[in-house]
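Engineer: Turn this into a model:
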Amino acid sequence: MKSPARDIARRLAENAEAVCRHYLSNGRREGHYWMVGDMHNVPGRSLYVRLGGDDGKPRAGKWTDAASGDHGDLLDIIAASCAHANLGETLAEARRFLSLPRPETVPQGPRPRRARPGSREAAVRLWAASKAVAGTPVRTYLADRELRQVGDMPALRFHPHCYYRRSDEDDVSVKAAWPAMIAAVTDLDGALTGVHRTWLDPARPAKAPVAYPRRAMGHLLGAGVRFGLAGEVMVFGEGIETTLSLREIAPALPLVAGLSAAHLAALEFPGPLRRLYVARDRDAAGLAAYGAIAERSMSLGIDVRPLDPRLDDFNSDLVRMGRRDMTAWVRTQMQPLDAMRLLGR
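Structural biologist: Predicted structure coming up:
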């Protein structure tokens, strides 16, 4: 029997340029290709979609992302653009775009298994349904915390309607969905093991007015949110904003956010690591996390050093002290060659 998905993909390929103009509107045509930043319509030239050509081969509609190596067809583009959760939604949208009639109703097989709440599978699905942070409330929220060197980091995405499970401490009027910053929790191989959600207030650059605006899901032990590739010198921190604050003054320094003091203490050491700075909060949990990391590193030959904020954490330092004073404070705690190479003036 003919595959409906294959037939629709073929029809989309026959209208490849129209599909790209609609779903990848931030790109442009260059010769036989449509060029754009990525599947989420970010401006740029990393992703290219074949529009046709004179070689006679059926390649129209095929795309490749030069940055990630990913590839696929126009159904993938529509799924990413619309943040669909399943193929059925994507096929329905494609039919609407192509002005095709809805298919005749046929007996349905068993529905796809629903991911268990809080599981790694649920985390993977939420990540897939999220999009790049460019032009979203995530950028506004982070900028309000003086975090302006964010760019379009692969570890952060945005979801416009992320489900929030009300707790006993929430008012009954609290909404069940909010905009959210979604952070990828990955292992040493880069595999997604979980996500961290920060729900945002749609009316102002702040966390949502809920009892627990931050929650993680999936497999977290040993994994973290990574900013930059592993190297010989790295920073392990606790929260995302704390870790990104250090990136503001040392953008070339690889960082990993553990998301809590307990998970900070359990972060796995990358193979190239030789000197580790632990950005600990000024509390008992931060001190305990540093002690646990230092003890684990003793037999591995890793030089572990603390980085202490002047206030309660490094984001408070950044907001209240500014970049120059914060840089001077951190410089006194780093090995001189590291400070010279990694810190701004």
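Engineer: From now on I want contacts and neighbour counts done on CA atoms only, so please keep to that.
Structural biologist: Fine.
Engineer: the helices in the stretch 101-250 of the chain, which residues?
Structural biologist: Along the stretch 101-250 of the chain, counting by DSSP state H, counting those that start in this stretch, helices occupy 120-128, 137-144, 240-249.
Engineer: Could you also give me the structure for this second sequence? I'd like to compare it with the first:
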Amino acid sequence: MSSASELADRLARDAEAVCRHYLSAGHRAGNYWIVGDTANSKGRSLYVHLSGPRTGRWTDTATSQYGDLLDLVRETCGLVDFRDVADEARRFLNEPQPIPASSRRGDAHTDPPVNRPAGERARRLFRMTEPLGGSLADSYLRQRGILRAALYPALRFHPSCFYRDLVTGRTSALPALIAAVTDPSGAITGVHRTWLDPQGGGKAKVDDPRRALGGLLGNAVRFCFPFHGPVSVIAAGEGLESILSLAHVMPGMPMVSALTANHLAAFRLPDGCRRLYIAADADAAGRHGIEGLSRRAQTLGILPLVLAPELGDFNEDLRRLGPERLIANLRGQLAPEDALVFLLP
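Structural biologist: Predicted coordinates:
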């Protein structure tokens, strides 16, 4: 049986044929295949290297996803289990590939785009999860001072979530905290995975224990968020733990985790929003997200207010300074009416 790295190498030997089959809505531009996303939409956000030392590697600049052609097969086909991904790759490799339309003299025909539902793999993965309460993921969050995470439907636990090292190709199955990314209507468009140490030692000892999957742009992981009717006040930030730390001391305020600074800047604000609190992270990327979302809020007539932690982020404040100190810090930054309604006494 071929290993993951061997399958990825075999696919890379004919990278353009792979792209023409799985990303038929795209086109070749020099040494790259250009397309909208892994759902095979038209656009220019995703590019695949077709030659050189990075042949077969791809990046989606809109979602920050990346990988090799085996990852691309997985994403475009909406597969979860590695066995299914490997079977699909072998099926493709064993079939004779047609000559590209651009190489057939006098033939201008191109294959129609393949319609694959965006986010289906993410929704399937979320359906395979278990309740958070009492799980290893719940214990992980409790170690970080977040005690009521099991109350949020967006958070679930997967006891054996597929993981593949993008450099070595080695695969494993690890427990993971799974967070649902949803659109304004509440539909799941993606998931965020945090792989965990099976022995309870925090995040898994892998190179990238956090990865997002699916449609993130404009969407977010939502907590205490009503999907019907206007939302007048909201708090938004990047990381799950930072936002969950705010929710720990402001349990009634609608909050979202956009997961990255770029996605924070692109988050679609809800109808009826009058006041937006942006949870700051003390780094350059965090400032980029704050500035981008603030500008968009102002153009919509929404007042943006930045909430600043005392340390690096709000989870560090919660863990090292304690909830009372965190509440005192927030009380001076919130509008008085919001402090009265949302802050714990």
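Engineer: thought Val124 of the first structure was touching Gly194?
Structural biologist: Yes - if you go by C-alpha atoms under 8 Å, Val124 of the first structure and Gly194 touch, sitting 6.9 Å apart.
Engineer: most tightly surrounded among the helices of the stretch 101-250 of the first structure?
Structural biologist: Burial of the helices of the stretch 101-250 of the first structure is given as mean neighbour count (mean count of other C-alpha atoms under 10 Å); helix 240-249 ranks first at a mean of 24.
Engineer: Going C-terminal from it, what's the next secondary structure element?
Structural biologist: strand 255-257 (DSSP states H and E).
Engineer: ok, back up a step: so which of the helices of the stretch 101-250 of the first structure comes closest to Gly271 of the first structure?
Structural biologist: Between Gly271 of the first structure and the helices of the stretch 101-250 of the first structure, the shortest separation by C-alpha to C-alpha is 20.8 Å, and it involves helix 240-249.
Engineer: Please state the offset of the closest one from the chain centre?
Structural biologist: Its chain's C-alpha centre lies 15 Å from the corresponding centre of helix 240-249 of the first structure when counted by C-alpha atoms, centre = their mean, to the nearest Å.
Engineer: between it and helix 137-144, how many degrees?
Structural biologist: Calculated by axes from the mean of the first three to the mean of the last three C-alpha atoms, to 10 degrees, helix 240-249 of the first structure forms an angle of 70 degrees with helix 137-144.
Engineer: which strands and helices sit next to helix 240-249 of the first structure?
Structural biologist: For helix 240-249 of the first structure, the helices and strands in contact under the criterion 3 or more C-alpha pairs under 8 Å, 6 or more residues apart in numbering; DSSP states H and E are strand 255-257, helix 314-331.
Engineer: what are the ranges of the strands in the stretch 51-200 of the first structure?
Structural biologist: Counting by DSSP state E, counting those that start in this stretch, the segments of the stretch 51-200 of the first structure that form strands are 63-65, 71-72, 156-163, 177-186, 192-199.
Engineer: okay, the ones you listed in a markdown table with mean neighbour count and distance to Ile78 of the first structure next?
Structural biologist: What follows is these, written out as a markdown table (neighbours: other C-alpha atoms under 10 Å; distance: least, C-alpha to C-alpha, whole Å):
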| stretch | mean neighbour count | distance to Ile78 of the first structure |
| --- | --- | --- |
| strand 63-65 | 20 | 12 |
| strand 71-72 | 14 | 11 |
| strand 156-163 | 21 | 16 |
| strand 177-186 | 24 | 21 |
| strand 192-199 | 25 | 23 |
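Engineer: Contacts only, for Gln177 of the first structure.
Structural biologist: Not quite, residue 177 of the first structure is Ala, not Gln. By C-alpha atoms under 8 Å, 6 or more residues apart in numbering, the contact list for Ala177 of the first structure reads His161, Cys162, Tyr163, Tyr164.
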